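In: A structural model of the following input is requested.
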Amino acid sequence: MACKRAKHGSCSVFGCTNEHRSIFLVPSSELRKKQWVNCIYSGNAPTQLPKVLYVCAKHFTDDRFLNLGQYRAGLAERLKIKSGSVPTLLGSATNLGQASTSSACIQLPLSRDVACQTDHLETHTVGTQLSLKTLRRHFISEGVQAKVSCKDFGVGTSNADPLCLSSTPLKRPPKRPRLDLDEQLEDSSLVEASKGQDSTYDPAYSITASLDSTLQSEHSSTPTHNSKKYIVYENCIMELFNVCPVCTRACDVRTQRLGTFLSVKQRCLHCTFRRHWNSQPILGSVPSGNLHLSAAVYLSGASFIQIEKVFKAMKLQLFRYETFRRHARAFIEPAVLHHWKVTQNVNLQWLRQAEKVIVGGDMRADSPGYSAKYGSYTMMDLHTNTVVDIQLVQSNEVGGSCHMEKEGLARSLALLESRGVNLDCIVTDRHPQVQKFLRERNITHYYDVWHMAKGISKKLEAISKQKDCEKLQKWMKSINNHIYWTAAGSTSEPERVAKWTAILNHVRDVHTHEDPLYPKCEHAIRKTTDKSKWLQADTLAFNKLEKLLTNKRTLKDVAKLSPHHQTSSWEAFHAIILRFAPKNVVFPFIGMLCRLYLAAMHYNENANRPQAETEEGVPLFKISFPKARKGECSVKPQKTQPTFGYVADMMDLIFEKVFVNPTPYTDALLAIPVPEDLSAQYEKPDKEEVIASFVSRFKREAV
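Out: The predicted structure is shown next:
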C-alpha cells in the first residue's frame, strides 16, 4: 500500500513535538511487516493500530522522495514520496537545510522495499557549489514558483530552525524581468524592444533589457564600473552550466555574445530547471562591460586599434570600432567636455581673485611644416604650473596653418578677459604675429629664454663648423648659459642688453666693460694657462660671433627676455599630448579637442607631484643621456608615480549621470562649432571615374 499525503494530522512518532508542515499517511501493515512499530513507539506500541499512521517528512531518508532536489531549489511546492516508503529515522527536531548528523537522530534498521529497489542517488558538484538563494536569483520555472524559507532537506536536531514543510500554498515571489536576445551569435545585432531611444542608438551595441536596475547591484553597494573584473576562459564558464544543479544531468546550454558580453541560457531536459545568466550587468540597453572598456580606452589615451590587436592575439572577444565610436559620441566625449569645463571654471575663479597673473602661451601643430591641420594653443598659469585653457584651431578657419597661433592666442585672451582675469604679463615665443598682436593690445610681453637659446645655439653650431671658426665649439655651452643668466639677473631691458653684450669682451679675456650698467664681470678673475681658448678681436670667428650676438633683432629680443618664468612646462605638456593624440593619427575635430582636454587634466593632476624618496627619506634621482647633449649625462629628480583621479571621476560621471540622462551633456557638446573638413572646398569626384582612370606607373603605354 502506497504512502499518501495527508492534509491534516500530527506525527505519530513518539517524542516528535515539532511543528509539522508535511505529513504522510503510512499503512500500519507495512510498519508491522518490517517490525518498525516498536521502534516508532519506543517499545510501547499499542495492541490496536489505525489503518494508517501520520508520519512527518523528517523521519524519511532523502532517497524516499521523488522531487527533493526541486523542492530544495524552490521549484516544487510540495514533497512527493515514493510508493511503499516507510519511516526509518527517529529523532527530535530537524531542519531541511541541515544534514542528519546529530547524535540525537537514530537510524532505524534499514531494508529495501520490493517496490523501490533503488539506492540513494549520489550527487557531486562540477566547478562550483550553488546555494539555494543563488539558484532562486538566476532562474525561473515554468511550474509553480514558491518562496521557500528552508535551505536544504534532511534530518537534524537543530532547535533554532524547526522543520519547515507545509501543505499550505506559499506566496509566490514576483518574477524578475528576463533579458531576451536574438538567436544570433558573434557580432550579430540584437533587437531593441525598449522605447524612447535617442539618436545615438544603434543595434550593433545595444540589447533588449527590461531587467530591473535594482537587480544589477542588489547585494553590493559597489557601483558596477568599480567592481573587479577577471579574464575567464569559455570552457571554465561552461563547466558551471553543463550539469543541472537539481538532478545533476546534462543540460541544453546556449550562448550568445555581443562584444565582451556573454549570455548563457541553461535548460534541463529532465526537470523544469532553467537559468539565464549574463556575464555583465545591463545598463539600459548597453552591456556595462562594453561601455566600460570603451571609456577606459578613451580616457587613458590608448588606441582602440592597438587594443583590438591585443585582444585578437589573446582571443579575447571585443566589439567593433563602430561601437567604440558610438560610445564615444554618446557618453564619453560629453563627459570629458563637462568635466573639463567644471575644472576650468575652478581654475579661472582662482585666477580672478589673484592680483597679478603671469601666463604663458604656445601652440602645438599636429604635423611639422606648413601642412598642419590642427593647431592647439595652450594657455598656462606659470605661477601654479596649471593649464587654464586650450584652444583648437583648424587651418581652414584662418586661411592657413601659419595664422593658427595668433587665432588661438586671441581666443584664449578673450576667455580670460570675459572671466575677469587681470593679466600682469604673458610669456610666449618670438612669433612675429604674436608680437604685433600683443603690442597693439598694450599687453606686457616677454620672450621665453629656451626658444631664444635654441635658435642661437643652432646658428652658432653652424658657424663653428666653418673654416677658422672651430674655437667657437668651446664657447657654445658658456654662451647658452649666459643667455639664462642675463634673463634671470636683470631688472630692466637696458641692463639685459648690457649684460648680454659683455660676452664679447669675456671671450677675449677682457672682464671690464664700457657700459655703466654693467662695468665689470661679477665672477672672480682667474689666470688661465690655456690661452688658446680665448678669441682675438681681428679673427673671422670673433667677427661672425659679434655679428650674430649684436644684430638688431637679437638685441631687441634679449631686452624682452622673461625674468620670471620660462616655458619649459609647455614642452612637458606637449609631450603629454603625444600620449593622447599622436601626430601620426588623424582625429576628428571633437575627438582631437577631447583628447587635448584629457592631456590637460592629466598634466594638472601630476605636474606638481613631489620628489620620490626611499624608506629612509633619501631623495631619489635618475640619470639620463639627452640627445641634445650628445653623450653628456644629466641628473633629474625622480618624482612619485602619477595618479589618475580624473579618470575615476569621469567614470563616475559617465555611469551615474551621463548615461542616465545624456541630453544636457550632448547638447553642450553639439553647441561647439565644428569647422568643415579641409576637403569640403573641393568638389567630390565620382568614385567610379577615379577608379577607371587609375593606371599603374609601371604599366603605362610607351610614348
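
In: contacts and neighbour counts: CA atoms only from here.
Out: OK.

In: The residue nearest to Y321 when sequence neighbours are not counted: what's it in contact with?
Out: Nearest residue to Y321, sequence neighbours excluded (C-alpha to C-alpha, 6 or more residues apart in numbering): F304, at 7.2 Å. F304 makes contacts with V297, Y298, Y321, F324, as judged by C-alpha atoms under 8 Å, 6 or more residues apart in numbering.

In: immediately after the lengthiest helix in the chain, which helix or strand?
Out: Ranked by residue count, the top helix of the chain under DSSP state H comes out as helix 333-353. Sequence-wise, the next helix or strand downstream of helix 333-353 (DSSP states H and E) is strand 357-365.

In: Of the contacts of F304, which is the nearest to R352?
Out: For those, the minimum distance to R352 (C-alpha to C-alpha) is 32.4 Å, reached by Y298.

In: other SSEs contacting the helix or strand harbouring the closest one?
Out: Y298 is part of helix 288-299 when elements are defined by DSSP H and E. Secondary-structure packing of helix 288-299 (3 or more C-alpha pairs under 8 Å, 6 or more residues apart in numbering; DSSP states H and E): helix 304-314, helix 321-327.

In: V690 belongs to a helix?
Out: Yes. Assigned with DSSP: H, G, I helix; E, B strand; the rest coil, V690 falls within a helix.

In: So what's the residue count around it?
Out: Around V690 sit 9 other residues, with neighbours defined as other C-alpha atoms under 10 Å.

In: cool, M476 as well?
Out: 17.

In: That one touches L460, doesn't it?
Out: Yes. M476 lies in contact with L460 (C-alpha atoms under 8 Å); the separation is 7.1 Å.

In: ok, back up a step: can you pull the buried residues of the longest helix of the chain?
Out: 333-340, 344, 347-348, 351-352 (16 or more other C-alpha atoms under 10 Å).

In: that older thread, show me which of the contacts of F304 are buried.
Out: Neighbour-count burial (16+ other C-alpha under 10 Å) applied to the contacts of F304 gives Y298, F324.

In: Throw the contacts of F304 into CSV and include distance to Y447, thanks.
Out: Below are these laid out as CSV (distance: C-alpha to C-alpha, whole Å):
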residue, distance to Y447
V297, 38
Y298, 36
Y321, 45
F324, 43
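
In: Please identify which of the contacts of F304 is nearest to A600.
Out: Y298 (14.5 Å).

In: Contact partners for the closest one?
Out: By C-alpha under 8 Å, 6+ apart, the contact set of Y298 is F304, A328, I332.

In: here's the other one to compare against:
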Amino acid sequence: MAENNLLISSATVFTGGTYSDMADRAQLLNLHIPRQTQFYAIQSIYLIPVILYAYREQHDKLTEHLTQERASGRKIELCGDARCDSPGFSSKYSTYSFQDDATKEIVHFELVEVTEASSSVAMEAMGFQRGLNHLLYMGVDIGVMTTDRSPSIRKIMRDTCTDIHHEFDPWHKSVKKKLVTASNKKDNKDLQPWVKSIINHLYWSCESCKGDQEECVHWWKSLLHHICGVHRWEENGVEHTCHHPPLTEVQQRRRKWIKADSPPFQALKAIVMDRNLLQDLKQMSCFKHTVLCDDFKSLRAKMSCGHTVTPMSLTIWCLCAG
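Out: From the prediction side, this is the model:
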C-alpha cells in the first residue's frame, strides 16, 4: 500500500472529517487520494482496530487509577450526563458519560439503543444504571454522584445506592423558565429586570453555603428580603444581613425594588418557596456540575448525528463505546 493512502485515511477519520469533504479538497488541489471503497476498506482493516485498542488501553489505565484511589481511602466524586443523537422523542442512540470531578477525565460511558429500552426517554436511566453498575463492579468507591434532576435517576439512587451522596447540578432551567413566564404577565413587569440577578443568586447560594444544606436554603430564601430593599432582618430572634457590600443612599434610591404586597412579589414568592425546589436545593449544596461533560458531549453529538462525520466514524464510536 502507498503510505499516503494510509495517512490520508487516518487524518480524515482522526479529525472527524468525511470522505466527501476530503475528496472535494483533493480535487481542487489536483491531488490523488484513495477511492471511496478503498478509503472505507482501510478504515475497517487498519483504523478501527487501532482506535479500539487505544481506547481500551486508556480505559484500563483510568479504571486502575480509580481502584487504587479506593485502596488509599479516597472516595471518587463523579458527575454524569446523557446525550442523544437527536432531540425530542425520536432518538435512536443515547450515551451516558461519567466524569471524574477531580481530574476532569471521562472514566466511562455507556451506549444505549432505543430498542433496548421501553422508550427513548428511558435510555438515559438505563445508561446511567448500566454505567454505575460497571464502575461499582470494577471496585470504584463512589462518594458523590452528580446528575441532573431526572426522576428515574433519582429513584435509582434512592432505592439502590443509599451509600452514595446524590447531588444535582445547580443549573435549574425550570426556575428561569418560571421567572420568565411570570415576568411576562402584565401585572409582573417589574420582575423582568431581576430575572438574571435571581438566577445568579441561586448559584451564589449553592456555592457560598460550602456544603451546608440548611444554609443553602436560607440564603436562597433571603432573596425575598433583598428584592424589597430590606438588607437587615430578624428571624426566630436571630438577626441576618445580606452579604453584599452596604449600598449607598444613591444606590438604594435608584434600584427598582419590589413592594412586598405587590403582584410581582407574590409571583416571585411562589417560585422561591416552591416545596420541590427547596428540597432540591439541599442536593445542590456541594456546588457540583455536570456541565463539565459538555465538550465530550459535543464530540458525541457530532459522531451520532451524522452531519459532520461518516457512518463509518459512527461505527468506530460505537465500537469504542462497547
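
In: List the TM-score for the superposed pair.
Out: Here the TM-score for the pair of chains, by TM-score structural alignment, normalised by the length of structure 2, is 0.88; 312 aligned residues with a C-alpha RMSD of 2.5 Å.

In: any idea which of the helices and strands packed on helix 288-299 of structure 1 is most buried?
Out: helix 321-327 (a mean of 17; mean count of other C-alpha atoms under 10 Å).

In: Can you give me the stretch of structure 2 that the helix holding Y298 of structure 1 aligns onto?
Out: With TM-score structural alignment applied, helix 288-299 of structure 1 matches the range 3-14 in structure 2.

In: Give me the mean deviation of that stretch from structure 1.
Out: Compared with structure 1 after fitting, stretch 3-14 of structure 2 has a mean deviation of 1.6 Å; criterion: mean C-alpha distance after the TM-score superposition for structure 1.

In: Please identify the buried residues of that stretch?
Out: Buried residues in stretch 3-14 of structure 2, defined by neighbour count with 16+ other C-alpha under 10 Å: N5, L6, I8, S9, S10, T12, V13.

In: neighbours of M138 of structure 2, just the number please.
Out: 13.

In: Trace it over to structure 1, please.
Out: Using TM-score structural alignment, M138 of structure 2 sits opposite R419 in structure 1.

In: contacting residues for its match?
Out: L348, Q349, R352 are the contacts of R419 of structure 1 under C-alpha under 8 Å, 6+ apart.

In: Nearest to R496 of structure 1 among the residues you listed?
Out: For these, the residue nearest R496 of structure 1 by C-alpha to C-alpha is R352; the value is 31.8 Å.

In: quick one: the closest one and S418 touch, right?
Out: No. Contact between R352 of structure 1 and S418 fails when scored by C-alpha under 8 Å: they sit 10.4 Å apart.

In: Which residue of structure 1 is paired with D212 of structure 2 in the alignment?
Out: Checking TM-score structural alignment: D212 of structure 2 goes with S492.

In: Is P246 of structure 2 in a helix, a strand, or coil?
Out: coil.

In: Show me what it lines up with in structure 1.
Out: Aligned partner of P246 of structure 2 by TM-score structural alignment: I525.

In: Look up how far V291 of structure 2 lies from I76 of structure 2.
Out: Noted for I76 of structure 2: a distance of 18 Å to V291 of structure 2, by C-alpha to C-alpha, to the nearest Å.

In: same check, this time on G139 of structure 2
Out: Counting by C-alpha to C-alpha, the separation of G139 of structure 2 from V291 of structure 2 is 26 Å.

In: now Y55 of structure 2
Out: In terms of C-alpha to C-alpha, Y55 of structure 2 sits 23 Å off from V291 of structure 2.

In: who's in contact with the most centrally placed residue in structure 2?
Out: Among the residues of structure 2, the one closest to the centroid is T290, at 3.3 Å (C-alpha atoms, centre = their mean). T290 of structure 2 is in contact with C79, G80, D81, T146, T147, D148, D169, counting by C-alpha under 8 Å, 6+ apart.

In: Aligned counterpart of the fifth one in structure 1, please.
Out: By TM-score structural alignment, T147 of structure 2 lines up with T428 in structure 1.

In: Isn't that match up against H451?
Out: No. If you go by C-alpha under 8 Å, T428 of structure 1 and H451 don't touch, sitting 9.0 Å apart.

In: So for those two, which sits in the more crowded spot?
Out: Just comparing T428 of structure 1 and H451: by other C-alpha under 10 Å the higher neighbour count belongs to T428, 24 against 16.

In: what residues are up against T146 of structure 2?
Out: So T146 of structure 2 contacts E77, L78, C79, G80, H166, E167, F168, D169, K288, H289, T290 (C-alpha under 8 Å, 6+ apart).

In: Tell me the residue in structure 1 aligned with the last one.
Out: If I follow you right, that is T290 of structure 2. Match for T290 of structure 2 (TM-score structural alignment): T567.

In: same thing with the first one?
Out: Structural alignment places E77 of structure 2 opposite I358 in structure 1 (criterion: TM-score structural alignment).

In: what's near enough to touch that match?
Out: D381, L382, H383, L423, D424, C425, I426, V427.

In: Equivalent analysis for A82 of structure 2, please.
Out: S94, T95, Y96, S97, E124, G127, K297.

In: For the fifth one, grab the count of nearby residues.
Out: If you count neighbours by other C-alpha under 10 Å, E124 of structure 2 ends up with 26.

In: Check the first one too.
Out: Using other C-alpha under 10 Å, the number of residues around S94 of structure 2 comes to 26.

In: In this structure it contacts M123, no?
Out: Yes. Using C-alpha under 8 Å, S94 of structure 2 is in contact with M123, at 6.3 Å.

In: Find residues that contact each of those two.
Out: In contact with both S94 of structure 2 and M123: V112, E113, V114, using C-alpha under 8 Å, 6+ apart.

In: Out of the residues you listed, who's the most crowded?
Out: Counting by other C-alpha under 10 Å, top hit in the shared contacts of S94 and M123 of structure 2: V112 with 26 neighbours.

In: Just give me the match in structure 1 for it.
Out: Per TM-score structural alignment, V112 of structure 2 is aligned with V393.

In: Please apply the same query to S262 of structure 2.
Out: Checking TM-score structural alignment: S262 of structure 2 goes with T539.

In: what about its match, neighbour count?
Out: Neighbours of T539 of structure 1 (other C-alpha under 10 Å): 11.

In: Fine by me, we can end here.
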